[in-house]
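> Attaching a predicted model along with its sequence, questions to come.
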Amino acid sequence: MQALPRITVEVPVLGVGNGGSDYEALGNHVNALRRVQGLHLTLLHIGILPDLAQEVADWTKGMTSTDAAIRGTVSWLQALPVLEGFAGSAERLIVLGGGSVAGLEIDVPPEVHDYRVFLVRGLHNLLDELLVDDVDDFILGSRALGFRSPRWIPHVAVGRPQTRDKGPRQIPPLTVEFGESQIRNGRFLPAVDGP
């Protein structure tokens, strides 16, 4: 049986530096360097939709059904405005995921931070409409949403760290070009009728 896909709001990486060699140079610091195609910056992680819907149903003691939670979440995601493409910059590699992921820490324009705040507020409003009380507690405790920290660090995961050193590593500055925001695995969202 195929695993259900994770749903995120993200921006795809269109290019790094002045070409392939700039990105490939990261292989001096990172094991299993990922291909540029497929790299992305996650703006909001929703997780596996049925898992989130079940958490909502459990939290609300059935006042919100899993079907209602799925319909509400899909409608909200599909109504999100698109964030236009932008350029960011990276000057260091950081270690994430408990030490298993190396990422480019990205300095992004203010409008990207504003869009991230918009997404988090929208998630709060969605959960409120789904009758979730203590929304902050729900978000921090949700395994589906996977919030690890209230502070968002814009990053692009590029591979595995070469060393156990958890500290950031300086790299030559790189410009990173991003495309428009999109819903990752959006094609797997179920069809919903209206809000």
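Structure's in. What do you need?
> going forward, measure contacts between C-alpha atoms and count neighbours the same way
Fine.
> Residue 39: neighbour count?
Applying other CA atoms under 10 Å, we find 17 residues neighbouring residue 39.
> what's the burial count for residue 81?
Residues near residue 81, counting by other CA under 10 Å: 11.
> looking at this, it is in a strand?
No - using DSSP: H, G, I helix; E, B strand; the rest coil, the assignment for residue 81 is coil, not a strand.
> Put this next to the previous one:
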Amino acid sequence: MLPPPRVTIEVPLLSLGDGPAAFEALGSYVDALRRPRGLHMTLLHVGILEDFAADVAAWTKGFTSKDSALERTASWLRGLPVLEGFTASAQRLLVLGGGRVSGLEVEAPQAVRDFQLSLVVALHGLLDDLAVDNIDDFILSSPALGYRSPHWVPHVAVGRPKTRRDRTIEIEPLALEFGASRIRNEWALDGVELTP
């Protein structure tokens, strides 16, 4: 049985550098190079919806029920604005996720950073509507959200570091083209029953 899907707001990476060879060259810096087709940059991680709703219900001591949190979160996700596609660049590889992930550090345009911040502000609004107090504490402690730091590092995970030491590797500058933002695993919202 497959694990429940994690829901994120992301932008797909449509092209990198001059083509497949530019991506394959990253294999000299990382192990287990990912397939290009699924590469993306996460703008906001929500996690498994059922787990997120359970976190809200537990935090509010049942004042907001799990079912209500689930329905309202699904509706909120469907109503989020869409970021149009954009170009960016990368010239460094970072070690992320406690040393488990190697990612291209994306030099994202200010408009993209502003959009990501607007998603965080919108998440605060959702949590306020769900009667969550101490919202920043909730965001950093919710297992579903999985945030370790309030600071967003724009990146595209490309593989596993050859070494787990925290370090940055300078690479040849790469042009990146991203598509419009989308809800990853949006189909998971289809199973959420909305109260009339």
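Great, that's in hand. All values derive from a computational prediction rather than experimental measurement.
> Quick check: nearest residue in space to residue 120 of the first structure, chain neighbours excluded?
In space, and not counting its chain neighbours, residue 120 of the first structure is closest to residue 44: 7.6 Å by CA to CA, 6 or more residues apart in numbering.
> That neighbour looks like it's in a strand, true?
Yes - assessed by three-state DSSP, residue 44 of the first structure belongs to a strand.
> I'd assumed residue 9 was in contact with it.
Yes - the criterion here is CA atoms under 8 Å, and residue 44 of the first structure meets it with residue 9 at 5.1 Å.
> All the helices of the second structure, residue numbers only.
Counting by DSSP state H, the second structure has helices at residues 20-24, 49-59, 66-78, 110-129, 135-141.
> For residue 37 of the second structure, which of those helices is the nearest?
Among the helices of the second structure, the nearest to residue 37 of the second structure by CA to CA is helix 20-24 (10.7 Å).
> what about residue 132 of the first structure, distance to residue 47 of the first structure?
To residue 47 of the first structure, residue 132 of the first structure is 17 Å away according to CA to CA, to the nearest Å.
> More neighbours: those two, which one.
More neighbours surround residue 132 than the other of residue 132 of the first structure and residue 47, with 24 against 18 (other CA under 10 Å).
> which one is the more buried one nearest to, not counting chain neighbours?
Per CA to CA, 6+ apart, closest to residue 132 of the first structure is residue 60, 5.9 Å.
> List the residues that contact that neighbour.
Residue 60 of the first structure makes contact with 131, 132, 133, according to CA atoms under 8 Å, 6 or more residues apart in numbering.
> what's the answer for residue 107 of the second structure, then?
Contacts of residue 107 of the second structure by CA under 8 Å, 6+ apart are 88, 89, 90, 154.
> And the last one, how far from residue 88 of the second structure?
Using CA to CA, we find residue 154 of the second structure at a distance of 11 Å from residue 88 of the second structure.
> hey, what's in contact with both of these two?
106, 107, 108.
> Pipe the residues you listed into TSV and attach distance to residue 97 of the second structure per row.
As requested, these are arranged in TSV below (distance: CA to CA, whole Å):
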residue	distance to residue 97 of the second structure
106	16
107	19
108	20
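> Pipe the helices of the second structure into CSV and attach mean neighbour count and distance to residue 186 of the second structure per row.
As requested, those are arranged in CSV below (neighbours: other CA atoms under 10 Å; distance: least, CA to CA, whole Å):
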stretch, mean neighbour count, distance to residue 186 of the second structure
helix 20-24, 13, 27
helix 49-59, 21, 11
helix 66-78, 19, 9
helix 110-129, 15, 17
helix 135-141, 15, 22
